[in-house]
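J.: Quick one, what's the 3D model for this:
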Amino acid sequence: MAGARLEKVGTIFARMNSLLKKNVLHPEDKPIWFEIYALHPPYTEPRYDQEGSAEEVREILYEEDLIRSKLHERVKQYDTINFADHKAETKTQKFISLYTNLKAQGALDDEKIFEIALEQLKSSSKQRVEVLEDEIHEPVDFGLIKSFTEATREAKKDAEEPKDKAPKRNDNSGSIDIKSLF
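T.: Next up is the predicted model:
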């Protein structure tokens, strides 16, 4: 059984067991699940030729999933998300909370609630940007982004300035002066 390479021949447990008995696999390299499977085997052994369950798998959809899909259909978001910060809400989470709050108040249809929540989200993000711009009095170092924009400006300036057609030569050695090339 150790030479069987097809999943159709035997179970993974039987193949692993035979590898251990023949000392092809060292006991310290035994998978974690092996002992658990040996102590608590399933009622029916899982085999390739076994008939599947006739039970139909239900779709699990929540109301938030429908709202989220509708939002992402209409609004493309390119925001970065910090997965390490568990307290920060994404725009989608903010939109869903706005939508559910408006829906709890009632008296409007779903499409109107969606539009109002979308407008509130847009206005709150605009206000947040305006507040941040008011708070910033001195230039902020944005690392690579700032370096990239500065490098782009300098490259445009250099492209606009006329350059000498021939590079300057150093009179002493007859070689090209590297500083004059850039």
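J.: okay, CA-based contacts and neighbour counts for the rest of this
T.: OK.
J.: secondary structure element for E89?
T.: E89 is part of no helix or strand, with elements assigned from DSSP states H and E.
J.: What's the local residue count around I113?
T.: 19 (other CA atoms under 10 Å).
J.: this one next, for a side-by-side:
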Amino acid sequence: MATSRLERIGTIFTRVEGLLTRGAMKPDDRPLWFDVYKAFPPIVEPKFARPKPEAKAIRQILYKEDIIRAKFHAQGHGIGINMLSPAGETQVKKLIQQYEKLKSEGVPENELIEKSVAAVSTERQLDAKISPKNPDSVTAQVLAEADLKNIFKE
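T.: This is a model prediction of the structure:
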């Protein structure tokens, strides 16, 4: 059976309005959006035959941290996340802060990433050595023995 092509003739608003004026739909049965649409009609009526809007190029949004972050990820750093401390900062954020600190101190550009990674990793190892709430728990023992960088090399 052939389907109706009324969606090409008018909008859903004009069809509902026609149903209401001719009595095919009771005013109590009108959709919730009908009164809002009637009070605040769109500037351009949404018709089927309306031409597509001109496709505009999406502007690239890059921050200076994105360039630093890309350098860290290109060398395989900055992937670790501390799941035990959700309130803590991510490793990438710490790396960027350390990078900015070393850059302001005048460290050469070619050594910035290595020194940042070394500083953050020593800080991370110190945080890992801090005794947990329950040092006898299995989780605390596994975390104390875990070598996350070399976990897949065995």
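J.: Tell me the buried residues in the helix or strand harbouring L132 of the first structure?
T.: For L132 of the first structure, the element it lies in under DSSP H and E is helix 110-135. Using 16 or more other CA atoms under 10 Å as the test for burial, helix 110-135 of the first structure gives I113, F114, A117, L118, Q120, L121.
J.: now for those, which pair is the farthest apart?
T.: Within the buried residues of helix 110-135 of the first structure, I113 and L121 form the most distant pair, 12.1 Å apart (CA to CA).
J.: All the helices of the second structure, residue numbers only.
T.: Ranges of helices in the second structure, per DSSP state H, are 12-21, 32-39, 64-74, 91-105, 112-129, 138-145.
J.: superposed on the first structure, where does the fifth one end up, distance-wise?
T.: Put plainly, it is helix 112-129 of the second structure. When the first structure is overlaid, helix 112-129 of the second structure sits 1.2 Å from its aligned residues on average, using mean CA distance after the TM-score superposition for the first structure.
J.: What helices and strands are in contact with that helix?
T.: Judged by 3 or more CA pairs under 8 Å, 6 or more residues apart in numbering; DSSP states H and E, the packing partners of helix 112-129 of the second structure are helix 91-105, helix 138-145.
J.: Quick one: closest of those helices to L20 of the second structure.
T.: That would be helix 91-105 among those, by CA to CA, at 58.9 Å.
J.: Tell me the helices and strands packed up against that closest one.
T.: Using 3+ CA pairs under 8 Å, 6+ apart: helix 91-105 of the second structure touches helix 64-74, helix 112-129.
J.: Having no further points to raise, I will conclude here.
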